[in-house]
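[1] Kindly return the folded structure for what I paste below:
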Amino acid sequence: MEKTLTIKWKQHSILPGFGISLGFTMMYLGFIILLPLSMIFINTMAMDWGDFWHTVTEPRVMASYKLSFGAALAAGLINAVFGLLIAWVLVRYEFPGKRFIDGLVDLPFALPTAVAGIALTSLYATNGWVGQYLTILGIKVAFTPLGIVVALTFIGLPFVVRMVQPVLQNLEKEVEEAAASLGANRLQTFMKVILPEIIPALMTGFALAFARALGEYGSVVFISGNMPMSTEITPLLIMTKLEQYDYAGATAIAAVMLIVSFLLLLVINLLQWWANKRHIRD
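    Below you'll find the predicted structure:
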């Protein structure tokens, strides 16, 4: 008696069209993301290793790396703290003008970055509305690294607020009341009950704000002053090399930024995965 061997080529699912949708998804990601990114490395390969290393390790370039990553990290941490505070106030309290303030959070999304840069520079310059009073205190914002952090904080705030806000809205108040009834004070309730729930969203918002800040150009170019070795960010340096038709040098610096950014975001995602896993286990 012969047995027929049947091969199951396709596993049917409840929702059809998986193959076609996956194909379109991969094609879209390939054309929109992978292909442009691959061109960075292809153009960089036109340089030999010595020229590449000399280009990406010049003192001026190294100073721009330090400023760009440091300012982006500082702005991301500031947004993580104050973004959580703003999300908490918008979710937990009712007050006049709440809808207006909630709408203001999205303003950096809609405002052109160049307009934001001009507005911040006018505001924090030594003769600006805020800058003139900070100058009296010996604090200079415009045309300093501090001004860059201010600009990056401005454009990155909505990411944290909009990531944390829905999580806070979905938290059941009964859980907090149960913790309070068991003797937990406010700090213990926040640290043991609320914070573990919002940490994944908070880290996602921080990662998005950090990534956005790394590539920001329009709002920073005005308030930074663009002084080499002092307030010159890496995106501006890339633009300068492009204007000089040094495409290989520009893509070499961009490749370093891309690799380091990918590694940092990978670490952040691993930390987020670890926090999720620990929360589920607890």
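[2] from here on, contacts and neighbour counts on C-alpha atoms
    Noted.
[3] so how many other residues sit close to T126?
    T126 has 20 neighbouring residues, counting by other CA atoms under 10 Å.
[4] and if you look at A75?
    Residues near A75, counting by other CA under 10 Å, number 25.
[5] list the contacts for it?
    Neighbouring residues of A75 by CA atoms under 8 Å, 6 or more residues apart in numbering: V149, V150, L152, T153, G156, A209, F210, A213.
[6] Just the buried residues of the helix or strand where M239 lies, please?
    Assessed by DSSP states H and E, M239 sits inside helix 234-243. Residues T234, P235, L236, L237, I238, K241 are the ones in helix 234-243 that count as buried (16 or more other CA atoms under 10 Å).
[7] about what we covered before: need the contacts of A75 in TSV (columns: secondary structure and neighbour count).
    Listed next are those as TSV, based on DSSP: H, G, I helix; E, B strand; the rest coil; neighbours: other CA atoms under 10 Å:
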residue	secondary structure	neighbour count
V149	helix	25
V150	helix	21
L152	helix	30
T153	helix	25
G156	helix	29
A209	helix	27
F210	helix	27
A213	helix	27
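[8] Mind putting these into CSV with distance to Q169?
    Converted to CSV, these look like this (distance: CA to CA, whole Å):
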residue, distance to Q169
V149, 30
V150, 29
L152, 27
T153, 24
G156, 21
A209, 21
F210, 24
A213, 27
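[9] just those now: which is nearest Y133?
    Among those, V150 lies closest to Y133 (CA to CA), at 16.4 Å.
[10] Show the contacting residues for the most centrally placed residue in the chain.
    For the chain, the residue nearest the mean C-alpha position is A209 (2.4 Å; CA atoms, centre = their mean). Contact analysis of A209 by CA under 8 Å, 6+ apart lists A75, G76, N79, I155, G156, L157, F159, V160.
[11] excluding its backbone neighbours, what's nearest it?
    In this structure, A209 finds its nearest non-sequential neighbour in G156, 4.6 Å apart by CA to CA, 6 or more residues apart in numbering.
[12] one more to line up against the first:
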Amino acid sequence: MDAKTHRVLPGFGLALGYTLVYLSLLILLPLGGMVLKASELGFAQIIDIALGERSLAAFRVTFGASFLAATINAFFGLIVAWILVRYPFPGKRFVDALVDLPFALPTAVAGITLATLYAGNGWLGQYLEPLGIKVAYTPLGIVFALTFITLPFVVRTLQPVIEDIETEVEEAAASLGASRWQTFVKVIFPAIFPALLTGFALAFARAVGEYGSVIFIAGNLPLVSEITPLLIISKLEQYDVLGATALAVVMLGLSFIMLLAVNMLQWWTANRHKNSEPLEVAAAKAAGSTQ
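    Now for the predicted structure:
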């Protein structure tokens, strides 16, 4: 036997080196420079800036709206993905293409469009405001914008996973007496839950850093509807580079912690699903619980 170990992929060492250099230049170097710049302030000053009244309000709006938008899309994105995969209907390809529209549409255009629709004299806002529902220039408008922007992340993550679930498993559970709800809860949902968490994490991460679609519909009122990216831009316009960098570092740390928690939960659910019984056995158990 040859002493050398031949790898399946040729040029692995070169490709790995290129990957590490590329990621370092693209991600690690800018982030490292940002942290190094913020270190000029000192830990105490960074905390003082982050705990300021305006900063805390911006963090609450940014992370709260992002979490709510990702949660909404986790629910409705699952429904959209399921419909697109499992049911044929007229105009299905058109609807499927609409899901990708937020990817192709410039975020500023999306923000202007949403602000025009939901303003007090807009097509939809003129009917909502008399009911006491004000969307434009409020935190609710931010949630609407982030929900629009992040929908594709959930749908496109779930679609291939749903396609891999054979319909025969559902038919087997139904033939054994399981209801549709029991089949979904005990057979289908555990199989797609890791992908759903991944879509949620991607949507949340995208929403936290969103800027273009939000500033036109948010109103940008300090302590009310101001997001952290806008506050960072405001500090840069005032030539407070260190203050903007401090906020960026704190936001980076908070995002990393939340994404780490989601990824740990995703890893745990994926391992649990890997070690669980096959779908056929789950279908039989779902049917058995009805008896």
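[13] After superposition, what's the TM-score here?
    The TM-score (TM-score structural alignment, normalised by the length of the first structure) is 0.95; 275 aligned residues with a CA RMSD of 1.3 Å.
[14] against the first structure, where does stretch 35-51 of the second structure fall?
    Under TM-score structural alignment, the counterpart of stretch 35-51 of the second structure in the first structure spans residues 41-57.
[15] Report how many residues lie close to the corresponding residue of the first structure for K92 of the second structure.
    When the first structure is aligned by TM-score structural alignment, K92 of the second structure is paired with K98. By the criterion of other CA under 10 Å, K98 of the first structure has 14 neighbours.
[16] pretty sure K98 of the first structure contacts L90?
    Yes. Under the criterion of CA atoms under 8 Å, K98 of the first structure makes contact with L90 at 6.9 Å.
[17] picking that back up, what residue of the second structure takes the place of the residue nearest to the centre of the first structure?
    A209 of the first structure maps onto A203 in the second structure, by TM-score structural alignment.
[18] Then L84 of the first structure?
    With TM-score structural alignment as the criterion, L84 of the first structure pairs with L78.
[19] where does its match fall, helix, sheet strand or coil?
    Three-state call for L78 of the second structure (DSSP: H, G, I helix; E, B strand; the rest coil): helix.
[20] Could you verify my assumption that it touches R156?
    No. Contact criterion CA under 8 Å: L78 of the second structure and R156 do not qualify, at 9.8 Å.
[21] So the two - more neighbours on which side?
    Taking other CA under 10 Å, L78 of the second structure and R156 do not tie; L78 has more neighbours (23 against 19).
[22] which residue ranges form the helices in the stretch 101-250 of the second structure?
    Along the stretch 101-250 of the second structure, the segments classed as helices by DSSP state H, counting those that start in this stretch run 101-104, 107-118, 125-128, 139-164, 167-175, 180-183, 189-208, 212-218, 228-237, 241-274.
[23] Report the distance from stretch 11-31 of the first structure to the chain centre.
    Relative to the centre of its chain, stretch 11-31 of the first structure is centred 29 Å away, using CA atoms, centre = their mean, to the nearest Å.
[24] Show me the contact partners of stretch 125-135 of the second structure.
    So stretch 125-135 of the second structure is in contact with L117, Y118, A119, G120, A136, L140, G141, going by CA under 8 Å, 6+ apart.
[25] which one among these gets closest to L31 of the second structure?
    For the contacts of stretch 125-135 of the second structure, the nearest to L31 of the second structure is G141 (30.3 Å; CA to CA).
[26] residues contacting P229 of the second structure?
    When contacts are counted by CA under 8 Å, 6+ apart, P229 of the second structure touches G209, E210, Y211.
[27] burial measure for the last one, as a count.
    Read it as Y211 of the second structure. Applying other CA under 10 Å, we find 18 other residues in the vicinity of Y211 of the second structure.
[28] pretty sure it is touching L230, no?
    Yes. Using CA under 8 Å, Y211 of the second structure is in contact with L230, at 7.1 Å.
[29] Find the nearest non-adjacent residue to A195 of the second structure, please.
    Nearest residue to A195 of the second structure, sequence neighbours excluded (CA to CA, 6+ apart): L158, at 5.8 Å.
[30] Next, work out how far apart the alignment partner in the second structure of A179 of the first structure and K186 of the second structure are.
    Matched to the second structure by TM-score structural alignment, A179 of the first structure sits across from A173. Distance of A173 of the second structure to K186 of the second structure, given as CA to CA, to the nearest Å: 10 Å.
[31] Looking only at neighbour counts, state which of these two leads.
    Of the pair A173 of the second structure and K186, A173 is the one with more neighbours under other CA under 10 Å, namely 26 against 18.
[32] Nearest residue to the more buried one in space, ignoring adjacent ones along the chain?
    Excluding its sequence neighbours, the residue lying closest to A173 of the second structure (CA to CA, 6+ apart) is A283, at 4.6 Å.
[33] Hmm, S175 and that neighbour touching each other?
    No. In this structure A283 of the second structure lies outside contact range of S175 using CA under 8 Å: 9.8 Å.
[34] residues contacting the closest residue to I149 of the second structure other than its chain neighbours?
    Using CA to CA, 6+ apart and skipping residues adjacent in sequence, the residue nearest I149 of the second structure is P102, 5.4 Å away. By CA under 8 Å, 6+ apart, P102 of the second structure lies in contact with A110, F148, I149, T150, L151, P152.
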